[in-house]
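Novice: no sequence for this one, just the structure:
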């Protein structure tokens, strides 16, 4: 009589099992802080003592991976951020010229006259407030009524951040993979070629939404 073959217990697949409320909360938190899985788990309600382990387990779950991908795709559409957008913003910043905001005498132009790319790409401005003159308003009877001070605001300096690094973080945060694009073509592809293709794709997307 042959000995009985021991039964092997196969692990049941969780592919079609719905996510728990905690797992869904983790997915929602992850897209806000993708660089810190443990913090995403803590924000989702897991204990700080086990957050790292829980996050590691969930990130190996195909259902969690799929849900995160869905949420990121929805977010990209909602924010209208794409690899093309990141590429075009990067080129705009690379082509910024300080002469765009300077007068012929070297002084700065009023901020209202700056190109939009300058107004939206600076991280800080140092503005000084100076009281220049003082006058008195007189009543009809000649008595002093109120003192008025003329105030002048002067832009002293601007803070120029590392915008390339900033755009890399944006690209990673929304998972647009702007810096992972692979060009499988022969010959040399210039930045102008990539920009032209990016603009064409943006126009097609805009036309499809109308």
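Specialist: Good, I have the coordinates. Here the structure is a predicted model, which means the values were calculated and not measured.
Novice: Every contact and neighbour count from this point should use C-alpha atoms.
Specialist: Will do.
Novice: in what helix or strand does residue 196 lie?
Specialist: Using DSSP states H and E, residue 196 maps to helix 191-209.
Novice: Which elements pack onto that helix?
Specialist: Judged by 3 or more C-alpha pairs under 8 Å, 6 or more residues apart in numbering; DSSP states H and E, the packing partners of helix 191-209 are helix 83-94.
Novice: A further structure is provided below for comparison with the first:
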């Protein structure tokens, strides 16, 4: 093969490779943009279904202390949380970032990408007293918002039933569960649910069957 033929072959190879490289870059950029938590290593050290079922059964005959904790940016999750609190007679706690977002879109995505959990304004007094903790949040970029991760990392939830609910319109709660579970070990996650509107609350509470 002479020099001219080799040069032609190299041009053909690059003609094939360049579109592949561009396509790969575009796909990577798309998934980084839409799913910033996708490239993190996430752990799941939560309890098994059997362990959760056993814990739930042990709580059914008790007079339970209940907490509804929520993170809300637009007020949607707050409204659902307040209604749940009213229906089950729980205490209410708002999860708030210590500093308000100046650019919520950019900053929240960066937090998820870097697993940078911001400090919170307040803490729950005597978390040990609660048997069941509802945790509500919107789904941002198919993940749990960073303030919720900080909340989970701040307490020992051993022996408590954790019931996550989310209020995002398009994403299912299962998309956010990996980042939710990554924030805390030995979580007993039970009856997690997407609540699109308040009309779904009663049937969900009936499925929980603890109150």
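Specialist: Here it is on my side, so go on. No experiment lies behind these values; they were computed from the predicted model shown.
Novice: Can you pull the TM-score for these?
Specialist: The TM-score (TM-score structural alignment, normalised by the length of the first structure) is 0.24; 83 aligned residues with a C-alpha RMSD of 5.4 Å.
Novice: Using neighbour counts, pick out the buried residues of the helix holding residue 196 of the first structure.
Specialist: Buried residues in helix 191-209 of the first structure, counted by 16 or more other C-alpha atoms under 10 Å: residue 198.
Novice: Other residues contacting that helix?
Specialist: Contacts of helix 191-209 of the first structure with the rest of the structure, by C-alpha atoms under 8 Å, 6 or more residues apart in numbering, involve 84, 85, 87, 88.
Novice: can we see that at 6 Å?
Specialist: Helix 191-209 of the first structure has contacts (C-alpha atoms under 6 Å, 6 or more residues apart in numbering) with residue 84.
Novice: Okay, angle between that helix and helix 83-94 too, please.
Specialist: Counting by axes from the mean of the first three to the mean of the last three C-alpha atoms, to 10 degrees, helix 191-209 of the first structure lies at 130 degrees to helix 83-94.
Novice: following the lengthiest helix in the second structure, which helix or strand comes up?
Specialist: Taking DSSP state H as the criterion, the second structure has its longest helix at helix 3-34. Downstream of helix 3-34 of the second structure, the next assigned helix or strand under DSSP H and E is helix 49-59.
Novice: Toward the C-terminus, what is the element adjacent to that next one?
Specialist: Next along from helix 49-59 of the second structure, by DSSP H and E: strand 66-70.
Novice: From the contact counts, what lies against that following strand?
Specialist: Judged by 3 or more C-alpha pairs under 6 Å, 6 or more residues apart in numbering; DSSP states H and E, strand 66-70 of the second structure is in contact with strand 91-94, strand 132-137.
Novice: Next secondary structure after that strand?
Specialist: Past strand 66-70 of the second structure, the next helix or strand by DSSP H and E is helix 76-88.
Novice: separation between residue 16 of the second structure and residue 22 of the second structure?
Specialist: Using C-alpha to C-alpha, to the nearest Å, one obtains 11 Å as the distance from residue 16 of the second structure to residue 22 of the second structure.
Novice: which stretches of the first structure form strands?
Specialist: Assigned by DSSP state E, the first structure shows strands spanning 124-138, 144-159.
Novice: Tell me which residues of stretch 22-31 of the first structure come out buried.
Specialist: For stretch 22-31 of the first structure, by 16+ other C-alpha under 10 Å, it's 23, 24, 25, 26, 27, 28, 29, 30, 31.
Novice: Output those residues in a markdown table; the columns should cover distance to residue 203 of the first structure.
Specialist: Output for the buried residues of stretch 22-31 of the first structure, formatted as a markdown table (distance: C-alpha to C-alpha, whole Å):
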| residue | distance to residue 203 of the first structure |
| --- | --- |
| 23 | 38 |
| 24 | 35 |
| 25 | 36 |
| 26 | 36 |
| 27 | 32 |
| 28 | 31 |
| 29 | 33 |
| 30 | 31 |
| 31 | 28 |
